[in-house]
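Undergrad: A structural model of the following input is requested.
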Amino acid sequence: MDARETALRQAYGHAVRWLASLSDRGVPARASVEEIVRALSAELPDGPSAPVDVVDLLATACEPGLTAFPSGRFYGFVVGGTEPAALAADWLVSAWDQNCVMRAASPAYAAVEEVAGAWLLNFLGLPGNSAVGFTTGATMANFTCLAAGRDAVLRRTGWNVARDGLTGGPGVRVLAGEDRHMAVDLALRYLGLGRPELVRADGQGRIDPEALRHALAAGGPAPTIVVLQAGDIHSGAFDPFAAAIRAAREADAWVHIDGAFGLWAAASPAYAHLTAGCADADSWATDAHKTLNVPYDCGLAVVRDPLAVRAAMGLRGDYLIQDEQGDPIDKVPELSRRGRAFTVWAALRALGRSGVADLVERLCRHASAFATGIAEIDGATVLNEVVFTQVCAEFGSDERTERVLTRLLDDGTAWISGSTWRGRRVMRISVSNWSTTDDDVARTLDAIRRASAGA
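TA: The predicted model follows:
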């Protein structure tokens, strides 16, 4: 116990110093991969090392190569930070070291997953009897939901995927908006369904319901899945769910919604209108690490019909102690996994209903402030309708936009990455971190002005 406690105390000290540095440190990493490899020493020692020394070496060698993702001035990807209660809960997850697959194995985890799942359905306005599975992230949440959908639409034709696989069975059509996220394509590839048929979207990435209706009719009757999205990765736009789902229902399609970060709009009275009609779908995927700000490794797969996801994901083993009510193992792909529900429960319990709404609204307010500030910079244009947490801007030409992005990263005040949207090079700002303040936004806008002036 002495060695373990000493190592934990050493890790705690390094963690606290790291977190305390975030308000002042530059966001990009200061060291290269090669420099960190040298600091760690690539040669494995012949004998053991004291745990406290191992922790100290890891922390000191890696610190210069850490990107300040938890900083309030990181806007490069939709990754969020870690809310304090969720961070502390995650430390307990590692210490408790629970096997979280069965109710009998860890009643504590099963209970927390049950409570957190019910809270999530309530926060997000989704059907209360839906199954909620905790996955590695949004990609595997999409995979889980689409697996349930694939098996369900094939089952309607009399084909049993679990028994017979896909070979020789009816083909499954999958339709998605042309601006869907690449994680959807990846999940479909894993499921053996290939690329989706693309449906026209408007200038903000919202699927055209009439184009969807025509595409469904043109393909004729077939097992069909329609994928919609809550929150375009560039514009933040939401598909028109009510109209699109009506069109899908006419074709007896399974409707899945990829809401990696945008599904959380439902938790705010000010932004819930963006998700109107969303609850009429069959499945929903989101990522608690994004807008909710829990640690990494926490996607959420929600399926309206618990039997559908259980048929796709569940398994039986003679050595498993399984419960007739169902187990966590029945709702996600992995057998071994972390106790992800502990951190989600902690975040929701700490924030409460009003706190989650305030978090969503604060992120959106910061995004609007970015849009207003950038629009006032000479030569800069905000290209999207800023309806949620995403801002896309350009600076007169692709070449100048790239120079602004390069200068901004060299400055180090903030991390904002570039992208290509609608054929143009853009600065893409994703406001996702609970700790971002008005001062962080002001400092970042000053850095963007400096970068623009010199480009």
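
Undergrad: contacts and neighbour counts: CA atoms only from here.
TA: Noted.

Undergrad: The closest residue to residue 61 other than its chain neighbours: neighbour count?
TA: Nearest non-adjacent residue to residue 61, counting by C-alpha to C-alpha, 6 or more residues apart in numbering: residue 39, 5.4 Å away. Residue 39 has 14 neighbours, counted by other C-alpha atoms under 10 Å.

Undergrad: how far away is residue 39 from residue 335?
TA: 36 Å (C-alpha to C-alpha, to the nearest Å).

Undergrad: and the residue sitting nearest the centre point of the chain, how far is that from residue 263?
TA: Closest to where the C-alpha atoms of the chain average out (C-alpha atoms, centre = their mean) is residue 287, at 3.4 Å. Residue 287 is 9 Å from residue 263, where distance means C-alpha to C-alpha.

Undergrad: do the same with residue 405
TA: 29 Å.

Undergrad: Walking through the stretch 51-200 of the chain, point out its helices one by one.
TA: 51-62, 84-96, 107-124, 138-155, 161-164, 182-190 (DSSP state H, counting those that start in this stretch).

Undergrad: what would the ones you listed look like in TSV with mean neighbour count and distance to residue 453?
TA: As requested, these are exported to TSV (neighbours: other C-alpha atoms under 10 Å; distance: least, C-alpha to C-alpha, whole Å):
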stretch	mean neighbour count	distance to residue 453
helix 51-62	16	34
helix 84-96	16	38
helix 107-124	18	43
helix 138-155	26	38
helix 161-164	12	59
helix 182-190	18	34
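
Undergrad: what would these look like in CSV with distance to residue 410?
TA: Below are the helices of the stretch 51-200 of the chain laid out as CSV (distance: least, C-alpha to C-alpha, whole Å):
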stretch, distance to residue 410
helix 51-62, 20
helix 84-96, 30
helix 107-124, 39
helix 138-155, 31
helix 161-164, 52
helix 182-190, 29
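
Undergrad: Show me the one of the ones you listed that comes nearest residue 397.
TA: Nearest to residue 397, of all these, is helix 182-190, at 26.0 Å by C-alpha to C-alpha.

Undergrad: So which other helices or strands are in contact with that closest one?
TA: helix 138-155 (3 or more C-alpha pairs under 8 Å, 6 or more residues apart in numbering; DSSP states H and E).

Undergrad: Report the angle between the helix it packs on and helix 182-190.
TA: 50 degrees (axes from the mean of the first three to the mean of the last three C-alpha atoms, to 10 degrees).

Undergrad: what's near enough to touch residue 93?
TA: Listed by C-alpha atoms under 8 Å, 6 or more residues apart in numbering, the contact partners of residue 93 are 338, 339, 340, 342.

Undergrad: Would you mind checking these for buried ones?
TA: 338, 339, 340, 342 (16 or more other C-alpha atoms under 10 Å).

Undergrad: run this one through as well so I can compare:
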Amino acid sequence: MDEIRTLLTRTAELAADHLAAPVDTPVSRPVDPAALVAVLGGPLPDGPSDPLAVVESLARDAAPGLVRTNAGRYFGFVEGGVLPAALAADWLASTYDQNPGFAVLSPTAAALETVCQGWLLELLGLPSHASVGFTTGAQAANVTGLAAGRGEVLRRVGWDVDADGLFGAPPVTVVVGEERHATIGRALRLLGMGERRVVVQPADDQGRMTVAGLRERIGDGPAIVCAQAGNVNTGACDPMRAVTEVAHDAGAWVHVDGAFGLWAAASPDHRDLVDGIGLADSWATDGHKWLNVPYDSGFVICASPEAHRRAMTLSASYLARQDGGRDGTDWTPESSRRARAFAVWAALRSLGRTGVGDLVARCCTLTARFVDLLAEEPAVTVLNDVVLNQALVRVGDDDARTLAVAAEVQRAGVVWLGTTVRRGVTSLRISVSDHATTEGDVEVAAAEVRRAIAVTA
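TA: Next up, the predicted model:
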């Protein structure tokens, strides 16, 4: 036991040292992938190694390839940082090694999921009777929500897809927005509905799904409409109330991909962006983005627990169920899995309702501030209405200049941001999702972009 205590104490010191690194520590460094593999690899040892030496070597040798996404100066992909309480709770989750697949495996893990379910539904303004599954992320959540929708719309026309599959089933029309996220396409592939068979509803200049012509595109048979809360480039949200009303009038199921944008509902200053969100049938979102819990963490939410359970549940003679307990395997594609609710519970408990709302609002304010600082630069053009935590900025009149600026910023490593291509135009994509980001970090980032603009002129 003394050896374990020494090991865990030293591990905590190494973790604290990483978090306490100076603010000007590079966000990322150029690294040779082959060299990194070489230093971490080599022949598999013939015998055991001292655990403390293993952890020490990992901390030392992994460092060059780590990207500091949780230190306030990462503005690339939509990646949240890690709240202190969530980090500590996640350590405990690993220590306890609980499996929330069935309540009998861990009554505590089941209870935490039940508590978090209620808190999440309240926080996001979703129906209190809805079911919640704790997934790896929005990809798995999209698969699950769409599976529930597929099963329900086919059930309404007399087809049991869970028992009989898709062979011979009535076709399901899937309507997607012109600027849906790529995870929707992969979810449809995995569910056998095909990525190329979708019906595409046009989007406006900000990437929001339009409503004109939607009813005709849905048709009269089984149908699913995939809406989006939070365009991955512009942050724009589809007009949820109008889309849902049209879809429901046609008998369609509405699934919302809200990987990060669904959290706008937690901010009083931003929830109007997702007005009507609670009218949909299923939702997907991430915890490891705006809730700032460690990877991996996502949520699928379904207004019809019956449809949700039919799509996901499994049973076997040896799998015992506990009366009154929550069996997590009924709500996700996984059976055995990590007890993600420990970190989620800690994040929600430590922030509270107002804390989550403030986190969302602060990120949005900092994004707008970042853009305002860059807009002072004559070479910069802002390409979107900054309504959430996403911004697109173009440098000069051609793609090459923008790409050069991004490459220079990444080379220096002071901050990190990337590029995107939207409607044929390359831009810098700015995302603010980390609780640790301050106005000072944004000012440093804007200055670094302006420096890169100057040196690439």
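
Undergrad: thinking again about what came up before, out of the contacts of residue 93 of the first structure, which two sit at the greatest distance?
TA: Those two in the contacts of residue 93 of the first structure that are separated most widely, counting by C-alpha to C-alpha, are 338 and 342, at 9.2 Å.

Undergrad: quick one on the thing from earlier: wait, which of the buried ones among the contacts of residue 93 of the first structure is closest to residue 180 of the first structure?
TA: Taking those together and measuring to residue 180 of the first structure by C-alpha to C-alpha, the closest member is residue 340, at 26.6 Å.

Undergrad: from the contacts of residue 93 of the first structure, which single one is nearest residue 225 of the first structure?
TA: Distances from residue 225 of the first structure to the contacts of residue 93 of the first structure, taken by C-alpha to C-alpha, are shortest for residue 340, at 28.4 Å.

Undergrad: what ranges do the helices span in the stretch 201-350 of the second structure?
TA: Applying DSSP H, counting those that start in this stretch to the stretch 201-350 of the second structure gives helices spanning 214-218, 240-249, 305-312, 341-375.

Undergrad: Mind putting those helices into a markdown table with distance to residue 18 of the second structure?
TA: Below are the helices of the stretch 201-350 of the second structure laid out as a markdown table (distance: least, C-alpha to C-alpha, whole Å):
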| stretch | distance to residue 18 of the second structure |
| --- | --- |
| helix 214-218 | 51 |
| helix 240-249 | 42 |
| helix 305-312 | 40 |
| helix 341-375 | 20 |
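
Undergrad: Which one of those helices lies nearest to residue 234 of the second structure?
TA: So among these, helix 341-375 is nearest, using C-alpha to C-alpha, at 11.5 Å.

Undergrad: After the closest one, which helix or strand is next? Please name it.
TA: Sequence-wise, the next helix or strand downstream of helix 341-375 of the second structure (DSSP states H and E) is strand 380-382.

Undergrad: average distance between that next one and the first structure?
TA: For strand 380-382 of the second structure, the mean deviation from the first structure after alignment is 0.5 Å (mean C-alpha distance after the TM-score superposition for the first structure).

Undergrad: what's downstream of that strand, the next helix or strand?
TA: Following strand 380-382 of the second structure in sequence order, the next helix or strand is strand 390-395 (DSSP H and E).

Undergrad: Where in the first structure does that following strand fall?
TA: Counting by TM-score structural alignment, strand 390-395 of the second structure falls onto residues 390-395 of the first structure.

Undergrad: for that stretch, the distance to its chain's centre please.
TA: 21 Å (C-alpha atoms, centre = their mean, to the nearest Å).

Undergrad: same question, stretch 82-95 of the second structure
TA: With C-alpha atoms, centre = their mean, you get 18 Å for stretch 82-95 of the second structure.

Undergrad: just stretch 377-387 of the second structure next, same as before
TA: Counting by C-alpha atoms, centre = their mean, stretch 377-387 of the second structure is centred 25 Å from the centre of its parent chain.

Undergrad: next one: stretch 256-265 of the first structure
TA: 9 Å.

Undergrad: And for that stretch, what's in contact with it?
TA: So stretch 256-265 of the first structure is contacted by 78, 124, 138, 142, 145-146, 149, 184, 225-231, 236, 238, 271-272, 274-275, 278, 281-287, 290-292, 360, 388 (C-alpha under 8 Å, 6+ apart).

Undergrad: With stretch 430-441 of the second structure instead?
TA: Contacts with stretch 430-441 of the second structure, where a contact means C-alpha under 8 Å, 6+ apart, come from 70-83, 289-290, 292, 359-360, 363-364, 366-367, 369, 389-393, 417-418.

Undergrad: Kindly recompute the last result at 7 Å.
TA: 70-73, 75-81, 289-290, 292, 359, 363, 366-367, 389-392, 417 (C-alpha atoms under 7 Å, 6 or more residues apart in numbering).

Undergrad: Over to stretch 339-359 of the second structure?
TA: 83, 85-87, 89-90, 93, 98-100, 109, 112-113, 116, 123, 134, 266-268, 293, 297, 435.

Undergrad: cool, and stretch 216-235 of the second structure?
TA: With C-alpha under 7 Å, 6+ apart as the test, stretch 216-235 of the second structure has contacts from 149, 153-154, 172-177, 180, 199, 206-207, 236-238, 247, 250, 252-258, 260-262, 274, 384, 387-392, 429.

Undergrad: how many neighbours does residue 20 of the first structure have?
TA: By the criterion of other C-alpha under 10 Å, residue 20 of the first structure has 11 neighbours.

Undergrad: Name the SS class of it, please.
TA: helix (DSSP: H, G, I helix; E, B strand; the rest coil).

Undergrad: Can you give me every residue that contacts residue 80 of the first structure?
TA: 289, 290, 291, 293, 432, 433, 434.

Undergrad: Let me fix that, I meant to ask about residue 102 of the second structure.
TA: 321, 326, 327, 328, 329.

Undergrad: If you map the residues you listed onto the first structure, which are still there?
TA: When you map those onto the first structure and apply both residues aligned by TM-score structural alignment, their matches' C-alpha atoms under 7 Å, the shared contacts are 321, 327, 328, 329.
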